[in-house]
Structure formats: structure tokens, C-alpha cells
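Participant: Sequence and predicted structure below; questions after.
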Amino acid sequence: MDGDSRQLISDCFLRTVVDPRSTNAPLDPPPTKAPVKVELQVLRLKEDSQTLVMDTLRAIHGDAFQLGDISLYEDKGGRMKKAYWQDRGNLVIQGGCDYSDVRKTGSSSEDKFRMYALLKLESYGFAKAHCEEALDHCGGDIDGAVGLLFEKYFPPPVDLEGVRECDVGEEELEQMRNDEREALESIYDKLFVEKERNRVWQLKFKIDHLLAHSPSEVRKMEQKRKQQEEEDRRKFLAAKEKQKKAKKEPCWNFAKGKCRYGNRCYYSHGQVGEEDSGSMERKEKVEEDSGSMERKEKVEEDPNWFYLEIRFPKKSKYPFEAPLIFLKTTCADIPAQLLLRVARALVQESIKITQDGMPCVYSTAELLQNDEEIARFVELDRYQFPDPRRSLFYTPEVDAMNNVKIEDLPSHNQMGATKRNTGPKVNPEQLRREDLNIIKKFLDKQNNATYKEMLRGRKQLPAWSKMSEIIHALEMHSILVISGETGCGKSTQVPQFILDNWLLQSSQLDNGTVPHVEIICTQPRRISAIGVAERVAEERAERIGNTVGYQIRLENKISAATRLTFCTTGILLRRLQSEPTLANVTHIIVDEVHERSEESDFLLLILKQLLERRPDLKVILMSATLNSNLFSSYFGDIPVLEIPGRTFPVEQLFLEDILERSGFVMEPDSQFCRKLRKGEEEQLLQELEYADVKAAQAAPAKSIKDENLKMADIFARYSDYSPKTCKTLYLMDPLRINPELIEHVLSFIVDGSAGHGWPQEGTILIFLPGLAEIQTIHEALTDSRQFGPRGEGKYVLVPLHSTLTNEEQALVFKKAPKGKRKIVLSTNIAETSVTIDDCVFVLDCGQMKEKRFDSNRNMESLEVVWVSRANALQRKGRAGRVMAGVCIHLYTRPRFTNHILGQPVPEIHRIPLEPLLLR
């Protein structure tokens, strides 16, 4: 072994190791080394360092954090006061490194201030990278960084203005703020703190519904629940044991002083049991008191608070300008996204309130504690906060390096799909020239005699009086609901109001500043899209396909000059597939939204999302007056404009009324009678003789349908009608369409000698469930001596169904020849989609066909169902367009009142959505 190795070993073992090969001398034990003790060092901080540490701890744990008294820090077995460092006394230094040139980090006051500022910004939920970027951008100014982050994370909604013009001076604004501060102090007491005078307010809350998002709090609540269950179980067992002891029979030997079993005795020793029960009660009371004290101490020591911070920037116009609102918490594992999402809800609420110059702090504080509203906003809000991986100033539309617009690459489906030409493609210059040409033709048309005649007719419609109100509301809001009775002119006039307003305003502008307008109006059915388009084109004294056109499946009449397109809802959905933002479309009108078809409901869902990407898009929803508020609430309480209807009074009759007046009688042998078993006819005759006597009893319950009643119950329910009518009601099968009854009622209507005093002119509209029933009634009336072509020849039978050709459907709108009356056999397509101007009489069979999905068979079917009361009222409104009308419902009044639904079931709740989503 060389000298260097021996030296290293001696350094390692701290003593020289004797080589046994060099000597045979006995090894002497090494001398005992005296231990060397060094007392533990006590670290002492300067006052500046202590202040900085306390500020950091308060930033982490909350402003209420305080150090406990030194007496509370007990030595729990560590014996720190009697511990020492143990030194070996012969430390050998073999090398070193000079750290004098190494830059120290975090020791300067600037670094400490930056660390404190970042912690404060991150406590609001902002991303760390964005906090650093904002702090650097503002040169270390915390207030500037807070304002920048607020601007980037919480931009105001497009439809809400951030600042309202006000002429109030700074002194008055400060006085208003002081009044609000005093009110908040009186309401929240110590929970409200003014951190900086007239600059920063803070409210402290305990919000359990937000703590439910904390994993640690969830575990605590689970532990509390288990402890409570264990406590309840223990109390239950104790009570059961107490009850068991109370039920024991007394010990007779103990009463005589002879019981030798003592506490082991099966029977009850009276005084002992009482003492045991009393001690047990005292024990339970002590445990309850201790438990309540523990819970009280735990509540007082619970550090999980939420802080609502309200900041007023310099030169703030509050309450005419929304303040900066932030939310932070002392709960360490609350997700930052949750804090930002809740803060966004509070910010939007404050903007809405300050639009009217009202204080908003109390309202936002109450909203924060409303668990239902906050949960609904967090669930529905889809706003994307800035991505922490990107710059705070990143804009997705434009690349900052070369100012080139970034577009998504096509998917493999799009690359492999065959693109179809859905319409004329023109460049912006051609579009501008076409707009100027349309404006010129419109101005020249003002002197056209045909156009003036049509304009006079348009002014007679109720919708004309609301034109200026509709245009003004559309300029103020991006979406609104127009509600009006059938026949008020909303379907034909509202699109023309928008088009005419654009033409008149553009005619006063320079050629280079003319804006482009393209209006799409959806209709639920093909016939309504064609009919309304042709009517509007006629009112504008032009051919279909010029300024006004339509587009349906496998057919369209549009051109480069078309600015108003009527189409079915499915056509617009398909256009959204190839053009998600509808870049050239400026107005979308969704007509007949109250029908709640699957396509219209799905379209409203897409439009609600599209409005976030296209704030300049205008959407108009047109509905009947039945449930217009439903659509208003869906889009966030948007304005609703009411257009009054122009209808004459309509007399409403039900089945029992028309049977009584017309004298229709049904015999038991009729094919449309309810099924009767053998021998029931004779029994029926016997019941008919005594039914009026039995009917003296109380009327049956309203919940029982007519087909489930006996003869006596029918007489009791319809006691105001003749026995002949009651017999017919009893025999009639309400689920079957009766051609004999319909023909008899028609004969009664057209018979002027019947004495009813009804008009002897006007179209008769008959509502039937489907095409099969239309064909049956059409054949029955064709074979009739009175209504058939081989009879008197005074009537024209016109079927109306969606499967008919466009030419056949167009016959509905043609007026009947002179001296003849038109009888229209229609499905529910004529309820709202088609308007028959000269309709006076309506026969409502009360049934319609609906698509239903059978989950057991996993298939879709078309079922005959009863109409709703809303459908019945719509059918009633079809009569009385030109004069006083009559509506005859071929079902009873009790069925209308008690047994049919008030509103139809939306189609999206009845059918599977796979075909719509896969289309």
C-alpha cells in the first residue's frame, strides 16, 4: 500500500489502521476520544424578513392567518432544547469550490416582490405563464397586470356594452360608492373589508356548493358522514339496550333482599336499573355536549373561505361601469377553472346590472351563493379561456409572424367527398354590382301600378302596424321572437320589412358603402315554403326566382339576384354542414317554431352556438301566441313582439252539440258502431228504457272517458241532451273516422233551410289524420249524390297532403269557380303552414298521426293520436278569416277539457335522433 492510499484510509476511518503484516506486536486499543458537542444554532430573522414571511403565509392561508403563541409549540419528544450537533473534531478538507461569483436568486427585494405578485395573481385562477407575461408586460405593476388579465380572460359579451355614457362627476361617483360601502358593511358586518380606500373591496363567504368540487373536502364530508352514521348506530344500540332493560320484569328475590345473582340477574333490580339509566343519560348528555363543542371549534377553525374581490380601476365610472371582479379561496385543491368560470358568471351579471347605473356588488354576492344558478352557468357555459401554452396576446385567426390567415385543413372525409354546387358562386365585386342593380330596380318599381295595388293590400294586414317596432328591435338585439295569431301576416311581411329597410337605406348611401343582405326564411313543409315564396313574389310584382326564391328538396328557384330565400328546415341544416358559419347570410328567420319538430329544435340548438361565432347575425323566431315565452327563455329572455290577429268571431261546437242540432242517429248495426257482443242489442234497448231513470244519480267522474261509461252514466253526463243524442254517443266508436257522420254534418252546413243561420258561402276545411282517411272521405263524398260530380256539381273536393305533387297542392290556393264551394280534405298541414283565405267552416276530427319510437321493438312507427288543446285552438282559428265562422269538433267537450294534452309533445322527445345526426 502506497502512502496516498494509506492517507485516504486514515481520512476515511479517522484513525490509522495497523498493517498486521508489518509487525507482530499486539494491537493496543485506541484511546477513548472525548466527545465534542456543538449547540444547535438558532436562526433569527430581521423584521423585514419576518414581515415578508408573514405576508407570504397570509397570501397562502388567507388574511386571517396568525402565528400562535410560543407556549403552544410544545416539545413532543424531540428534546430539541437538549439536542446538540456532534462533531468528530478532525474534519479533513480535501477540496473546495469558490461560490463567490454565483448569482444569487430570490434574495433581492425585486425578486421577493415578483414572487409575491405572482402568488397573488395565481390566487385568482389565472395561469402561471400568463401571470408572468402580464407582469412583464406591465413592468411589474400589479394593478396593471390584474387589469390586463381581466381583459383577456373576461371579455364582455357582444350584446352588452362595457361603459355607459354618464355626466356624473367624480365626487358624486365617490359618494355613491361610499353609500354602497356603508350598506354592505351593515349587511355583512365583519365579512366585508375595504382593503384599499375606494379601490379594493373584499367579501368573505363560506360556500358549500363550491367546496363540493374539492377532493379533500369531499373526503372530509365522507368521513363526517361515516362518523355520523357510526354515532347514530351507537345511539340506536344504546337506546335499544335501554329499552331492553326497561322491559325486564322486576326481580322478586331482590325486593325481598334474597337475590344472590346481583348484576348478573336476568330480572330487573329496580334501583340499579334506574341508576344505570340515569348514568347512561348523563353520559349521553356529556357526549353530546362534547360533540357539539368539537363541532363548534371545528367550524371556527375551518380555514376554507371564498373571497369575492371587487376592484375599481383609476377613473372608474362605477356604478355606470362594471368593476373588476375576482374570486379566490383558501382551499388549496379547488380547480382554477372553476374559479374562473364562476367569476365569469359574476362579471356578466355585473355588466347587465351596471347598464342601468345600478350598484352590483350585493347582487353578485347573492348570485355567488345561489347554487342552482351557478351550477347551471358552469354546466352550460362553453367559453374557452386563453390557452396557458400560448401567449396571452395570441389571436387564433391571424399568424403573428406573417399575418397570414390560418385555416383548418380538410379532413379525410372532406377530401374524399364529392362537392356539390349548392348555388351560384360569385365574387364580392359581382355581388356588389348585383346589389346595386337590385336597388335600382326597387326604386323604379315604386311607380308600378301593380306594386302599388299590392302595397295597399299589405297595409291592411295587422303586421304592417308593427313594421317600425320590428326593425328597431332587430337593430337593438341580435335575436328576437315575433308572436302572432294565424293570418296576421308575419310569415309574408316580416321578411319583406327587412328587405325593404335594406333597399331604402342602401339607396341613400354611396355605391361603395352599400352593405350586403341575404335573408333565409325556413318553413316546416315544402308546400308552405313554395306557397309563401310565391305569395311574397306576387306582392313584390316580380317573378319567382328573382329577388325572392325558394329551395326545397330536388327543386329550387333561386338566382344570383335572390336576397330572400324560403326553404325547408332540412335544407338549411344541410347548408350548415358545408358552410358552418353562413358567412354571406345576414338574417335567419325560423317560422312556425311552436310546432317543435325535430329539425326546428335541432336548428335552434345550432343557431344558439352560431351566434357566439357570428355576433353580427340576426335571428328571428316566429311563433304562435301559445308558447312564445318558452323560446324567449331558451335564448336568455330575449324580447317578444306581439302582433294581433285579424279574425272574426268563431262559433265552437262539439260532437254532442252537432248531434243534437243535426239529428244524426247511429244504429247498432252500423259498421262504425262500437263492437257489441251477442245479446247486447236487446240489453241495450232495455237499458235505454230505464237509463233516464238511473241517470238521476250523480254524474260520473271527469277522469272516466266516454267509451268506458255505461248507458246510465252517459245520460248522467249529458243530461242536457236528448236520449237520441245520448244513445248515439254511447254507440259511437270515438277512435274511428265516420264518413257517414261527416257527410251528414256537411249536408247540415250547406242546407240553408236548416235554420242555423250560418253563411252559405266560403270554403269548408276538414281535418283528417292521414292520407288513408283523406282517400276514404274523398271516395265517400265523390259517390255522394249531393257532393259528388255526378250530383248537383256545386262542390269542388280538394285533397291536401304532403305526399301530393306541387301542382296538386297548389289547387288549395285557387279560388273556387263562381257558384261553387270548395271542400278541402287536409291533414294537420293546414293548421299553421298553409293559410286558406276564404275558409269559413272547419270540421275537426280530433286526430292526427305522429311518429313514435317503440323501444321494445326498436323501431319507429306512425301512430294515430288525439290532438292537443293547442292544436284544436289552431284549427279553430282557421275559420273566420273573411267573416264569422264555425268550428265543429267531432269529439265531445269532456274529452277536450279533461282527456287530451294541453300542448303537443315535442318531436325530439318522441323519435330517435340517429337519422338526424347521421344525415
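Facilitator: Sure, I can see it.

Participant: From now on I want contacts and neighbour counts done on CA atoms only, so please keep to that.
Facilitator: Noted.

Participant: Helices of the stretch 101-250 of the chain, residue ranges please.
Facilitator: In the stretch 101-250 of the chain, helices defined by DSSP state H, counting those that start in this stretch lie at 109-122, 128-137, 142-153, 170-188, 208-211, 215-246, listed in chain order.

Participant: for the stretch 601-750 of the chain, what spans make up the helices?
Facilitator: 628-634, 655-662, 680-694, 711-717, 723-731, 739-750.

Participant: same check, this time on the stretch 451-600 of the chain
Facilitator: Per DSSP H, counting those that start in this stretch, the stretch 451-600 of the chain has helices spanning 467-476, 490-506, 526-539, 569-578, 598-613. These are given in chain order.

Participant: Redo those as TSV? Include distance to residue 776 and mean neighbour count.
Facilitator: Output for the helices of the stretch 451-600 of the chain, formatted as TSV (distance: least, C-alpha to C-alpha, whole Å; neighbours: other C-alpha atoms under 10 Å):
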stretch	distance to residue 776	mean neighbour count
helix 467-476	45	14
helix 490-506	33	19
helix 526-539	23	21
helix 569-578	31	16
helix 598-613	30	16
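
Participant: Now tabulate those helices in TSV and tack on distance to residue 434.
Facilitator: Putting those into TSV (distance: least, C-alpha to C-alpha, whole Å) gives the following:
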stretch	distance to residue 434
helix 467-476	24
helix 490-506	13
helix 526-539	18
helix 569-578	23
helix 598-613	27
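
Participant: For residue 832, find the nearest of those helices.
Facilitator: Comparing the helices of the stretch 451-600 of the chain by their distance to residue 832 (C-alpha to C-alpha), the top pick is helix 526-539, with 9.1 Å.

Participant: Would you mind pulling the contact partners of that closest one?
Facilitator: Where contact means C-alpha atoms under 8 Å, 6 or more residues apart in numbering, the residues beyond helix 526-539 that reach it are 451, 454-455, 458, 491-492, 496, 522-523, 543-544, 547-552, 565-568, 802, 806, 809-810, 833-834.

Participant: try this one next to it:
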Amino acid sequence: MGGAGCARQRQLRRALAGRMEARSPPAKRLKTAAWRSQGGNYATGRNMEQQRRELPIYRARAKLIGQLRHLDTAIIIGETGSGKTTQIPQYLYEACIGGHGVIAITQPRRVAAISLAARVSEEKKTELGTLIGYTVRFEDLTSHKSKIKFLTDGMLLREAMVDSLLCRYSVVILDEAHERTVQTDVLFGIVKSAQRKRKELNKTPLKVIIMSATMDVDLFSQYFNQAPVLYLEGRQHSIQIFYTKEPQNDYLHASLVSIFQIHQEAPPSHSVLVFLTGQEEIEAMSRTCKQISKNLPQGSCQMSVLPLYASLPPLQQLRVFQQGPKDRRKVILSTNIAETSVTIPGIKYVVDTGMVKAKRYTPESGLEVLAVQQVSKAQAWQRAGRAGRQNSGICYRLYTEDDFEKFLNMTVPEIQRCNLASVVLQLLALRIPDILTFDFISKPSPDAVRAAVDQLEQLGAVERKNNQIILTPLGIKMAAFPLEPRFSKEWCRENYVNSRNMTMVMEVRRQLRDICVKFGVHLKSSRADTSNVRRCLAHSLFLNAVELQLDGTYLTLDSRQPVVIHPSSVLFHSRPPYMLYNELLHTSKCYMRDLCVVDPEWLYEAAPEYFRRKLKGAKT
């Protein structure tokens, strides 16, 4: 075993030799960061108040409070690690800015909202859920005492459906605005409207703060009525950037080589964060790393490999924040979930593949696929900023500097590249009279909006009256569920038990059951009979139906797009005549994931007019 391990290690070293070239970018391009731990007690050895005072933002505290006190809207730009996300809400609360209302801080992802709330609660020496709380999908840890509330973009948007003026909030902080998620873009318009209407009605003013480490400042300032931009200066630890000499054809192999090069040379206390594109890559890389680490020479540093991706249960996500044994290196394999507010303590090295998995939607074909693509420059700098939170750090970029200069400056807003069915449903629930005239910061294409309306109409969620689109009673129920519209006719339980999901399934079921009871949805168990569940999916996902062809291939019934079954599916070696998919992943081929076998008659029942010309095997 030892000889094989040495041989493998030598192979990795040879593969890396000459591959990486150290670059010392000009001073203005170096990213620096201050450490801000989250999600647990990492403050051993140092007083927490002293940590707060050492953050770069502390030096600007008095000036910042004075500016924010007199501004209705402000845009705050601060480097990663400046402390803006954890400190500004506390500054506002301590200075009584906003009066007796709640201070809301939105995050694109639930793990960020939870870990940030835990950190701020720790700093304030209060129990989480009292003064500081959080709300994410299917989990609400707040009370009537909560004055600082972290929540996901989607949850604040859902609150706006009930109260469009957001009356309970005195300050809304939209954090990580540069990510430009669909929910964030919609929130921009919602809070801007709420701020204006509250002023017109002489109600308590709403203060709006937009924060990011990097942003198209002119666009945001112009959108928010020429709002002033406040820059937070200061840096603690430098980050050295390394680029490859040559382009890498296989970024996964290059990542593996980089991990073990670092593992051999760096002290065990230095953790590594590797950015990959998705769950499959992460799990495969995790298995490979664990296998190779077993074969390293005796006496070598041990390795703890931890995955981090959105569908991972929250308790497993939070494992990355826990301190491990001092003689074991922590290697975190993550999607872009770790790019922003999620700060993992102890990270010294970042390995950036330069790739990300992003949605792409084509209204003409009705296909929404997850495609692997290059990151933007803004994303690359965000990734580099994860290193060196405690000390100086190093970022290995697995692409050349010339390639980096060709990256887009900013990420294309998600609202311009995704299915808008959920957005349209939410806006109609917010009583927006004309979706096309909604005040988007970046307007989606009219074709995408029309395609979303058509899809909702086919699902029975909307109808046209007097040249207006309005919600049907079913659509009102759909909007109440924190799910995609196609998953909202009733709750569909999974066919198989997944141990990673069971920790949350009872809480999710309870909340969904409460919503069903509230809206009078009849509840009845299907027990062992899966036909009802599959029939329900057929009535919801009929737009995602595929048909087996005579040559053994599959085509989507809607656009006749060639698709194949993903190798991870239990149906990979079978050929059912008709199936539904939940997601398309486009790599070398267009793969279907999350499949369900259905009867063509069920599809015809769901939308007879739609399938009259499309189904070959259905009754006519």
C-alpha cells in the first residue's frame, strides 16, 4: 500500500510540476480579507469584542453611522472580510437607527442566513432566536423580541405577498447584491416600491441598504434614484494569486493535483477550499481524495474531506464550520455556495476551477438546463477572497491569466436566463397589474415573460380577463407554497427514503400540511400505491415529458430536443416509453435527472389540447 501511495504521489507531483506559475498581480488587483468566523464558537483565545474592533469596518464606524442616519437609500461597497455583513446591522441597532422596527438582512442562500445569524448572536451574547434570529424556507427561528433578522431573499419576498409595504421592517439590507439572483432582482423592485409608498402615505420611512463586495455601481445607483455609494476601505491580510502556465483541459484532474500538492507541503492546520460545479463532481472528487489519502506514506498528514452544496442537509452543511483535530487537514469541496457570505474558518488555500453550473432557459423551446460555464471576474475575486481570513492566503486559479482577462466582468443576471414562472406567479400574488411594466433593474425578455404566463395558464394558475392576467383560485394556493409552481397542486411525497433528507422531512411536511389545511386541500395518503403520486407529477410536469423513439433514444414531447438518462439514475439501464424529468443538465450531452415513469394517458388527461398533436401513444 505504501509503495502504491508513493507512486501515486510522485505521479501527482509530476503532473503538477511546471503547471502552476506564480503571479504577483499589481497592488490594486490583490484581494485582501479579514477573518470573520460564523456558525459556532471560534473565538477561543481572543475576546470577541476585540475581534470586532480589529475589523476594517470598525475604523469607519462613526462616519458610517452618521451617513446612514440621514440617508433613505445607500449602496455600500466593501471588500470581502471587511465585516460589513455582521457589523452594519449591529451598528444600526446600537445607534437606534430605524426606531422600533426590525432590521432585515437578506442572503441569497439559507446556509449563509443561518451561519450569519449564529455569529451575530454570539457577538451580542444572546440566545439565537431572541434578539437575533433567522428565517429560511421551512425553518423560522425568530420571536417577538427579534430586532435583527437574517433571512433568504425568497422568504422576504413571500412576506411581501402578505404585506407589500413591509411595515414590520424599518431597515432592509439587501446583501450580496452582485449575485443577481431572481429573488434579489425582484426584491429590488419590491423594496423600492414599498419605500416610495410608505413615504406617500406618511408612514414610518423604510431605509434601504444595498451591500456587496463588488458591483456595477453606476447601474445600482441609477436604479435607486442616484443613491450615494459608500466605500469601505481597509484590508488585513493579502492574498497571493497563482495562475496556470497553460490552459487546463481537465479541471477536475488539475484540482486533484493541486489538492495533494498543497497537502504534501502545507501544515495540517491550513485548510483548503476547492470550488467545483455540482454535487456529482463533489461526491466523485470526495471519493477519489479519500481513496488516495489512504495510500499516502505512513506518517503523512491525515485528511478530512467535507462536501458543501445547496441540497446537502443543513446539519451536514454546518460541519464545514466545525474545527477538526489539529493533525488533520480539512479539505472542503464546494459549489459557488461558498463564494459569498459563508465564511469557513481556517481556510488558507483556495483552488478555483473557474467553472460554475448555471441555469439557461430558452423560451422558444421551453427548455431550462443547468450548464457548466466560466465564472465572471466578479465571481473569481469573490472566490479568491475566501482565502486568508486569519492570515495571508493563496488562491490557485486553474486557468491562465490571459483567460481570466476574457471573463465577463459581472455575472449575467439570473432573471435574464431562467424560467420566470415562479417570478410571474409571485408578482401576480403581489397584485402587480402588468408584469411587463414592473420596475426590474434588468428587464427579462418579453418572450420569457410570455412563456412563463403560458406555462402558468396551462397549469391552471392564471386566466385572462379584460386583457389582464389574474390568478385563479388554484394560482392563489400555488403562490402560498414555497415551491416551484409545478410542484404546488398538492404535496407529493417521495417514493424512496433518503437518509440525508429525513432530518428535515417531518418539519417540511408539517409546514406544508398546515398550508394545505389552511386552503382546504384534502389530505389522503397513497400508502404503497405510487400511481397516484406519479399521476400527480404527470399533471404538474407534463411540459417535461419525454418519449422513447424507435431507435432507442428519447425526445422531449414539447420541443423534440434529444435527451439521455443521467448515469446516476436508477432508470439508466431501462427504456420506459414515457417519462418526466425534473431537471436537464447539459454537459457533453443533455442529461435528464430526477425521472419518473408515467402513463401517456395521464399526460393527456393533464392537458388534452396541448398533447393532442404531440402524444403518439395517447388516446384521441
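Facilitator: Perfect, thanks for sending it. It should be emphasised that the depicted structure is a prediction, and the values quoted were computed from it without experimental measurement.

Participant: Which of the contacts of helix 526-539 of structure 1 fall in strands?
Facilitator: Among those, the members found in strands (DSSP state E) are 522, 523, 548, 549, 550, 551, 552, 565, 566, 567, 568.

Participant: show me the contacts for the fifth one.
Facilitator: Contacts for residue 550 of structure 1 (C-alpha under 8 Å, 6+ apart) come out as 529, 530, 533, 556, 557, 558, 565, 566, 567.

Participant: The same query, at a cut-off of 10 Å, please.
Facilitator: Contacts of residue 550 of structure 1 were listed using C-alpha atoms under 10 Å, 6 or more residues apart in numbering, and they are 520-522, 526, 529-534, 544, 556-559, 562, 564-568.

Participant: Check the second one too.
Facilitator: Residues touching residue 523 of structure 1, when contacts are defined by C-alpha under 10 Å, 6+ apart, comprise 491, 529-530, 532, 552, 566-571, 589-593, 600, 833.

Participant: possible to save the helices of the stretch 101-250 of structure 1 as TSV with distance to residue 661 of structure 1?
Facilitator: Putting the helices of the stretch 101-250 of structure 1 into TSV (distance: least, C-alpha to C-alpha, whole Å) gives the following:
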stretch	distance to residue 661 of structure 1
helix 109-122	81
helix 128-137	82
helix 142-153	72
helix 170-188	71
helix 208-211	65
helix 215-246	71
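
Participant: export those to TSV and tack on distance to residue 824 of structure 1 and mean neighbour count?
Facilitator: As requested, the helices of the stretch 101-250 of structure 1 are arranged in TSV below (distance: least, C-alpha to C-alpha, whole Å; neighbours: other C-alpha under 10 Å):
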stretch	distance to residue 824 of structure 1	mean neighbour count
helix 109-122	71	16
helix 128-137	69	19
helix 142-153	60	18
helix 170-188	68	14
helix 208-211	60	17
helix 215-246	66	13
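
Participant: Would you tell me which of those gets closest to residue 786 of structure 1?
Facilitator: For the helices of the stretch 101-250 of structure 1, distance to residue 786 of structure 1 was read as C-alpha to C-alpha. The smallest value, 73.6 Å, belongs to helix 208-211.

Participant: in structure 1, what residues pair with stretch 610-617 of structure 2?
Facilitator: Mapped onto structure 1 using TM-score structural alignment, stretch 610-617 of structure 2 covers no residues at all.

Participant: Kindly report the same for stretch 396-403 of structure 2.
Facilitator: Taking TM-score structural alignment as the measure, structure 1 aligns residues 888-895 with stretch 396-403 of structure 2.

Participant: That stretch spans what distance, first to last residue?
Facilitator: The first and last residues of stretch 888-895 of structure 1 sit 14 Å apart, counting by C-alpha to C-alpha, to the nearest Å.

Participant: quick one: buried residues of it?
Facilitator: Across stretch 888-895 of structure 1, burial judged by 16 or more other C-alpha atoms under 10 Å covers 888, 889, 890, 891, 892, 894, 895.

Participant: for stretch 685-698 of structure 1, same thing?
Facilitator: Of the residues in stretch 685-698 of structure 1, 687, 688, 691, 692, 695 count as buried by neighbour count, 16+ other C-alpha under 10 Å.

Participant: quick one: which of those residues is nearest residue 270 of structure 1?
Facilitator: Checking the buried residues of stretch 685-698 of structure 1 against residue 270 of structure 1 with C-alpha to C-alpha, the nearest one is residue 695 at 71.0 Å.

Participant: check the fit of stretch 280-294 of structure 2 onto structure 1 and give the mean distance.
Facilitator: After superposition onto structure 1, stretch 280-294 of structure 2 sits on average 1.2 Å from its aligned residues (mean C-alpha distance after the TM-score superposition for structure 1).

Participant: Near the closest residue to residue 450 of structure 1 other than its chain neighbours, how many other residues are there?
Facilitator: Distances taken as C-alpha to C-alpha, 6 or more residues apart in numbering place residue 541 nearest to residue 450 of structure 1, at 6.4 Å, with adjacent residues excluded. Here the number of neighbours of residue 541 of structure 1 (other C-alpha atoms under 10 Å) works out to 18.

Participant: hang on, the earlier thing: can you tell me which of the buried residues of stretch 888-895 of structure 1 end up in strands?
Facilitator: Helix and strand membership here follows DSSP E; of these, those in strands are 888, 889.
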